[in-house]
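Asker: pasting the structure only:
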């Protein structure tokens, strides 16, 4: 029964759920379920990558840390994806800081097994290559967004993308952490959140932010949110599907 329970938990990650049964069987014995804690740093820039992670309900940000101590998010990972993959296949060094923004669980696997799986399983390789393309599209759009869009629009985009990756309207986030991810000052984020609350789009409460009007939040967000989501839906159909949908294989 424990094995069946672990299998179900691994498949809470939508990339693992999308694998063909024989490909999942190849990787499953090497997967380990671990807890990821809020603000836990998994890797700093330049550190050797030992593990690849498939999040279940956790959300992890890849952050670029500047010499003056400032930082800005350049990619985000949740149950639709995997992180540490590109480094595992190429340099084996972290591009930046991987920090947990929403705590939860993930399936962890040593990078050597990922490399073997990519070599041995063509359909898995295609799935992971499609994810890599979607990730690059996401990063491209986030960099553009950070350069040209207002803090309010970027904040809405960030809240929506985080909401996509969790199964609850309550996002356990602080103003300080959100400011770090957006690469701006905390007072600016506080002003934006008060504005969104007055508009009825969110509700602030102790320990987090509650999404109360998702449709309104989408209207207030910049174009980047929709572009990023459409990239994932095109390359990895149904990775953004509702959590109770039956996730089948997406690669033919």
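Answerer: Perfect, I can see it now. For clarity, every value in this text was computed on a predicted model and none was experimentally measured.

Asker: going forward, measure contacts between C-alpha atoms and count neighbours the same way
Answerer: Noted.

Asker: on the three-state scheme, residue 95 is what?
Answerer: Put simply, residue 95 is coil when judged by DSSP: H, G, I helix; E, B strand; the rest coil.

Asker: find the centremost residue of this protein, please.
Answerer: Most central in the chain under Cα atoms, centre = their mean is residue 77, positioned 1.6 Å from the mean C-alpha point.

Asker: put this next to the first one:
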């Protein structure tokens, strides 16, 4: 989030919430609805994959470089992973729909992005913004309010 230009961050800021990541808290489980994108500031979240034989294995560790729940930017979906907090910390949480609206608003308003009216350049800029919003992230996950508390 720190890498976003201030005008882009301002589009997302109204619905951003700082949440505490509590050690061993479940953020999402395989099959849970994905509604929020979570951007950890500190702490670490382990992404776990359920195998066909019933075992669960860690597949990634997400920290301040990444995000969880990025599929929610594209609309309703279900998590394919389980996300468990392994080291307590804090994160910014934003509804995926709010991020999607922010991206759409940016590219409807030429004053926000001079490339937006230049065809391929505008599309490339949109892809860069989306990549920035989802950089280093798992494509799955969600924010479960019952397991995270406002900071």
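Answerer: Yep, it's here. Here the structure is a predicted model, which means the values were calculated and not measured.

Asker: quick one on the thing from earlier: nearest spatial neighbour of the corresponding residue of structure 2 for the residue nearest to the centre of structure 1, skipping sequence neighbours?
Answerer: Here residue 77 of structure 1 is matched to residue 62 in structure 2, going by TM-score structural alignment. By the measure of Cα to Cα, 6 or more residues apart in numbering, the closest residue to residue 62 of structure 2 outside its immediate chain neighbours is residue 45, 5.1 Å from it.

Asker: how many residues are close by the one you found?
Answerer: Residues lying near residue 45 of structure 2 (other Cα atoms under 10 Å) number 29.

Asker: so it sits against residue 65, correct?
Answerer: No: when contacts are counted by Cα atoms under 8 Å, residue 45 of structure 2 is not listed as touching residue 65 (11.4 Å).

Asker: so where do the strands sit in structure 2?
Answerer: Assigned by DSSP state E, the strands in structure 2 fall at 17-21, 26-28, 33-34, 36-40, 44-50, 56-62, 77-78, 82-87, 89-95, 149-150.

Asker: what's the matching range in structure 1 for the fifth one?
Answerer: When strand 44-50 of structure 2 is aligned against structure 1 using TM-score structural alignment, it corresponds to residues 59-65.

Asker: out of the strands of structure 2, which gets nearest to residue 10 of structure 2?
Answerer: Each of these has some distance to residue 10 of structure 2 by Cα to Cα; the shortest is strand 89-95, at 12.6 Å.

Asker: by contact count, what packs against that closest one?
Answerer: Helices and strands touching strand 89-95 of structure 2, by 3 or more Cα pairs under 8 Å, 6 or more residues apart in numbering; DSSP states H and E, are strand 17-21, strand 36-40.

Asker: next, the angle from the last one to strand 89-95.
Answerer: Taking axes from the mean of the first three to the mean of the last three Cα atoms, to 10 degrees, one finds that strand 36-40 of structure 2 is oriented at 150 degrees with respect to strand 89-95.

Asker: what's the biggest helix in structure 2, counting residues?
Answerer: Longest helix in structure 2 by number of residues, with DSSP state H as the criterion: helix 120-134.

Asker: enumerate the positions of that one that are buried.
Answerer: 122, 125, 126, 129, 130, 132, 133, 134 (16 or more other Cα atoms under 10 Å).

Asker: so what corresponds to the fifth one in structure 1?
Answerer: When the structures are aligned by TM-score structural alignment, the residue of structure 1 matched to residue 130 of structure 2 is residue 128.

Asker: coming back round to it: list the contacts for the match of residue 77 of structure 1?
Answerer: 40, 44, 45, 46, 47, 68, 137, 138 (Cα atoms under 8 Å, 6 or more residues apart in numbering).

Asker: how many neighbours does the second one have?
Answerer: The one in question is residue 44 of structure 2. Other residues near residue 44 of structure 2 number 20, with proximity taken as other Cα under 10 Å.

Asker: do the same with the last one
Answerer: The local packing of residue 138 of structure 2 (other Cα under 10 Å) involves 19 other residues.

Asker: next up, the contacts around it.
Answerer: Counting by Cα under 8 Å, 6+ apart, residue 138 of structure 2 has contacts 62, 66, 67, 68, 69, 70.

Asker: most neighbours among the residues you listed, which one?
Answerer: Compared across the contacts of residue 138 of structure 2, residue 69 has the highest neighbour count, 32 neighbours, by other Cα under 10 Å.
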